[in-house]
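Chemist: what follows is a predicted structure for the sequence shown.
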Amino acid sequence: MVNITMHDNIKDLDLDQNLNGICPSTGMVVSCKINDKLIALLTYTKNNFHPHSIILHFTFFRDFNDSEIMNTMFNKLKAKLPTSNYILKLETQSRIYNKFISNNNFAEIRKTYEPDISITTIINYFKSYDSQHNYHPSKLTLNNNLLTKVFDVYKSTHRVNPLGNIDLNTWRNTVSKDLDLNHSIVIYNERNKITAFLLIFDYLEDKKEVGWIYFENDSMKTQLLNQFVSMLYRLQESGITSLCFEIDTTDLYSYELFSPFLINEAPSLITYKKTHK
């Protein structure tokens, strides 16, 4: 016997503490039991940066291949949250999710790739650019102009799932966390306008992470890559062997520079959206 029930919060289910940790939830929960055995949960979370949508999470506790039960669970949640937009993030594609996505008119909005690429590989690919071996940039300053420009880039990659109102101090804390001021690149023109940047973040002892990227035009892209190659040599000399990335297909700047490295790379995440309209 199938029993699908709406709960006010996850605590109503009296789950084992370990299960609470793998079932993210910030609100109502839909449970599915078959013959009194818990089979699946549908929970949701909210992202304060993207307040116009909620993120769905299905958790399966046993072998599960019934997309109709998923539909019923989702319909129960929709009945309680009829004006919400829904985000579904999948690490892998599967037949059951494909049916659920199709049945409920979710649309793919973004693929995310997370490659880890050796610095040697990156240098070899960009070897046509002029490495400025004698270039030693001054330490980056995280001023309001740069923060605003980084925010504009971030906002441009999330037009389909728009940002909410984020104050400058909150955004400063987000950008400054683990930011490597010595290796990040910012280029200004003669009027002190930012025309390109590439931010680098600390990650592991032998690895850095590439963050937000921007270039105003092709000329500035070339200048940015010249300085980037120079920076790669300096990172190598300091013992860094690879860079990790989070590249969204909606991020025009990052995707343009590094999509050639994704040819044989499977996405780590595929994001879908359903609007209430």
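Modeler: On my side now, so go ahead. The shown structure was predicted, so the numbers you read here are calculated from the model rather than taken from an experiment.

Chemist: hey, let's count contacts and neighbours off CA atoms from now on
Modeler: OK.

Chemist: just the strands from the stretch 101-250 of the chain, written as ranges.
Modeler: Secondary structure of the stretch 101-250 of the chain (DSSP state E, counting those that start in this stretch): strands at 107-113, 116-118, 185-188, 194-204, 207-215, 242-245, 247-248.

Chemist: contacts for the fifth one?
Modeler: In this case it means strand 207-215. For strand 207-215, contacts defined as CA atoms under 8 Å, 6 or more residues apart in numbering pick out 150, 153-154, 195-203, 221, 224, 240-246, 253-254.

Chemist: please apply the same query to the first one.
Modeler: When contacts are defined by CA under 8 Å, 6+ apart, strand 107-113 is touched by residues 101, 160, 245-250, 262, 265-274.

Chemist: distance from it to the middle of the chain?
Modeler: 10 Å (CA atoms, centre = their mean, to the nearest Å).

Chemist: what of stretch 165-184?
Modeler: That offset, for stretch 165-184, works out to 16 Å (CA atoms, centre = their mean).

Chemist: endpoints of stretch 176-196, how far apart?
Modeler: 18 Å (CA to CA, to the nearest Å).

Chemist: please pick the buried ones from the contacts of strand 107-113.
Modeler: Using 16 or more other CA atoms under 10 Å as the burial test, the contacts of strand 107-113 include 101, 245-250, 267-274 as buried.

Chemist: closest to Thr121 out of those residues?
Modeler: Checking the buried ones among the contacts of strand 107-113 against Thr121 by CA to CA gives Phe245 as the nearest, at 14.0 Å.

Chemist: re the thing from before, show the buried residues in the contacts of strand 207-215.
Modeler: Listed as buried from these are 150, 153-154, 195-202, 221, 224, 240-246, 253-254; burial here means 16+ other CA under 10 Å.

Chemist: show me where the stretch 151-277 of the chain has helices.
Modeler: 168-176, 218-237, 252-258 (DSSP state H, counting those that start in this stretch).

Chemist: what's in contact with the last one?
Modeler: With CA under 8 Å, 6+ apart as the test, helix 252-258 has contacts from 157, 212-215, 247-249.

Chemist: so which bits of it are buried?
Modeler: Those would be 253-255, for helix 252-258 by 16+ other CA under 10 Å.

Chemist: am I right that Tyr97 sits in a strand?
Modeler: No - counting by DSSP: H, G, I helix; E, B strand; the rest coil, Tyr97 is not part of a strand but helix.

Chemist: that one: how many residues sit nearby?
Modeler: Residues within reach of Tyr97, counting by other CA atoms under 10 Å, total 18.

Chemist: also Asp218?
Modeler: Counted with other CA under 10 Å, Asp218 comes out at 9.

Chemist: the one 10 residues further on too?
Modeler: Residue crowding around Phe228 was assessed by other CA under 10 Å; the count is 23.

Chemist: same deal with the one 3 residues further on?
Modeler: Other residues within reach of Met231, judged by other CA under 10 Å, total 22.

Chemist: one more: Phe74?
Modeler: Phe74 sits with 18 neighbouring residues when counted by other CA under 10 Å.

Chemist: this is the comparison structure:
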Amino acid sequence: MNWQIKKIDKLEADQLEQDLLEKMSDISHILHTQKYEHLFVARNEYHVVGIGVGWVNEFHPTAMYFRIFISDRAQDADRMADAIFHQIKLATVHQDKWIWAGSESDESMSTFLIRNGFRLIRKTYMPTLQMNDIQKHFKNVEKADNYISLKELLNNTEMKQSFFTLLKETYTATHQVNPVNNYSLEEWEDILLNDAPDQEHSLISHDYHCIDGFIMMHPVDSRHYEVGWLGISESTEPTLLRRLLKKQLESLSEKGVATLALEVDTTDWHAMKLFSFIDVETGEAWETYILQ
């Protein structure tokens, strides 16, 4: 073994090889803001050849999230990855599980995860579709009739409480393996609004002031939107979401939106059902693994 592992406080980009910088690009925001709990580097005589980062997601505080990056020039890469993870595990105090989330195309990490006893808990697909192509699948769908916009709902105390209760319930139901933090309804409202949904085009269905379904929409730019959180109550037919989306597709198209990005988790049966008209699983997935 010609490398040693050391815990450090901060990474200096000018000390890193280009291949490591490229591999770490999807967590660069965590590194730049230093919102990590643990940072380990493996060094040989001349270079940093491995990096391990561990951080806590406030939304799911019982897990230690982590990523490990090994340079292409590193020798004994498998052993190095295992040794870095061992240090992250030893440093973990308040969490009882470890979460890795990344691209399924990262074959070396897939091997590492299997070798260390992780199990796959979720795949997330994020296709971007042309608005015209989506609308073809909704030609024979009736538009929802009993709905209000998020902007209107926020001014109705009774309906607002019903909505955020359903939002909390649907999210919690799809994240049982890695539980969500115990937020109040007021905190759920802050979380949603901080994510900047389009309050005019995010729609909520109701039945005599009782919320039974919702789909949030988020603008990326004037021509491109993302579908956000969605869900229905237990007693509601899944077809309600198709009817609600039909209305949103029409209004967004009139607004000039040309493309729509989806985020479909395999643990979110509402989203899987709503977007079953496309084969989302043909695209590359973002995978989440857990070790407990």
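Modeler: Happy to help now that I have it. Keep in mind it's a predicted model, so treat the numbers as computed, not measured.

Chemist: related to what we said a few turns ago, need the strands of the stretch 101-250 of the first structure in TSV (columns: distance to Gln236 of the first structure).
Modeler: What follows is those, written out as TSV (distance: least, CA to CA, whole Å):
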stretch	distance to Gln236 of the first structure
strand 107-113	24
strand 116-118	10
strand 185-188	16
strand 194-204	14
strand 207-215	10
strand 242-245	9
strand 247-248	22
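
Chemist: which one of the ones you listed lies nearest to Pro137 of the first structure?
Modeler: Of the strands of the stretch 101-250 of the first structure, the one closest to Pro137 of the first structure (CA to CA) turns out to be strand 185-188, at 7.8 Å.

Chemist: give me the helices and strands touching that closest one, please.
Modeler: strand 194-204, helix 218-237 (3 or more CA pairs under 8 Å, 6 or more residues apart in numbering; DSSP states H and E).

Chemist: in CSV, list the ones you listed along with distance to His57 of the first structure.
Modeler: Formatted as CSV, those follow (distance: least, CA to CA, whole Å):
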stretch, distance to His57 of the first structure
strand 194-204, 28
helix 218-237, 38
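
Chemist: can you tell me the element the closest residue to Ala74 of the second structure other than its chain neighbours falls in?
Modeler: Nearest in space to Ala74 of the second structure, with sequence neighbours left out and distances taken as CA to CA, 6 or more residues apart in numbering, is Val49 at 5.5 Å. Take DSSP states H and E as the rule and Val49 of the second structure turns out to sit in strand 48-57.

Chemist: where in the first structure does that strand fall?
Modeler: Counting by TM-score structural alignment, strand 48-57 of the second structure falls onto residues 38-47 of the first structure.

Chemist: against Val2 of the first structure, how distant is Ser156 of the first structure?
Modeler: From Ser156 of the first structure over to Val2 of the first structure (counting by CA to CA), the distance is 44 Å.

Chemist: higher neighbour count, these two?
Modeler: Between Ser156 of the first structure and Val2, Ser156 has the larger neighbour count (other CA under 10 Å), namely 15 against 12.

Chemist: how about the more buried one, what's its match in the second structure?
Modeler: Going residue by residue (TM-score structural alignment), Ser156 of the first structure aligns to Ala173.

Chemist: show me the contacts for its match.
Modeler: Applying CA under 8 Å, 6+ apart, no residues qualify as near Ala173 of the second structure.

Chemist: same deal with Trp188 of the second structure?
Modeler: 164, 168.

Chemist: how about it, what's its match in the first structure?
Modeler: Per TM-score structural alignment, Trp188 of the second structure is aligned with Trp171.

Chemist: before we move on, what about Met126 of the second structure?
Modeler: So, by TM-score structural alignment, Met126 of the second structure is matched to Glu114.

Chemist: measure the spatially closest residue to that match that is not a sequence neighbour to Lys111 of the first structure for me?
Modeler: Once flanking residues are discounted, Glu114 of the first structure sits nearest to Glu246: 4.7 Å by CA to CA, 6+ apart. Distance from Glu246 of the first structure to Lys111 of the first structure, counting by CA to CA: 10 Å.

Chemist: please apply the same query to Ser254 of the first structure.
Modeler: In terms of CA to CA, Ser254 of the first structure sits 13 Å off from Lys111 of the first structure.

Chemist: now swap in Met220 of the first structure and tell me
Modeler: 26 Å.

Chemist: let me know how buried Arg110 of the first structure is, in neighbour terms.
Modeler: 19.

Chemist: again but with Leu150 of the second structure, I slipped
Modeler: Neighbour tally, Leu150 of the second structure, other CA under 10 Å: 22.

Chemist: contacts only, for the residue nearest to it when sequence neighbours are not counted.
Modeler: If the residues on either side of it in the chain are set aside, Leu150 of the second structure comes closest to Gln199, at 4.9 Å by CA to CA, 6+ apart. Residues near Gln199 of the second structure by CA under 8 Å, 6+ apart: 149-151, 217.

Chemist: from those, which ones fall inside helices?
Modeler: Judged by DSSP state H, helices contain the following of the contacts of Gln199 of the second structure: 150-151.

Chemist: which of the contacts of Gln199 of the second structure sits closest to Asp195 of the second structure?
Modeler: Met217 (10.3 Å).

Chemist: distance check, the aligned partner of the closest one in the first structure against Leu224 of the first structure.
Modeler: Residue pairing (TM-score structural alignment): Met217 of the second structure is matched to Ile200 of the first structure. As for Ile200 of the first structure, its distance to Leu224 of the first structure is 13 Å (criterion: CA to CA).

Chemist: what kind of secondary structure is the residue lying farthest from the centre of the second structure in?
Modeler: Distance from the C-alpha centroid of the second structure peaks at Glu45, with 38.0 Å (CA atoms, centre = their mean). With three-state DSSP as the basis, the three-state label of Glu45 of the second structure is coil.

Chemist: is it correct that it is in contact with Ile5?
Modeler: No - the pair Glu45 of the second structure and Ile5 fails to qualify as a contact (CA atoms under 8 Å) at a distance of 11.9 Å.

Chemist: which ones are touching the aligned residue in the second structure for Ile270 of the first structure?
Modeler: Using TM-score structural alignment as the criterion, Ile270 of the first structure maps onto Glu287 of the second structure. Glu287 of the second structure sits next to 101-104, 120-124 when contact means CA under 8 Å, 6+ apart.

Chemist: again, 7 Å this time
Modeler: Counting by CA atoms under 7 Å, 6 or more residues apart in numbering, Glu287 of the second structure touches 101-104, 122-124.

Chemist: from Tyr125 of the second structure, how far out is it?
Modeler: For Glu287 of the second structure relative to Tyr125 of the second structure (CA to CA), the value is 9 Å.

Chemist: so how far is Trp3 of the second structure from the residue farthest from the centre of the second structure?
Modeler: Taken as CA to CA, the span from Glu45 of the second structure to Trp3 of the second structure is 7 Å.
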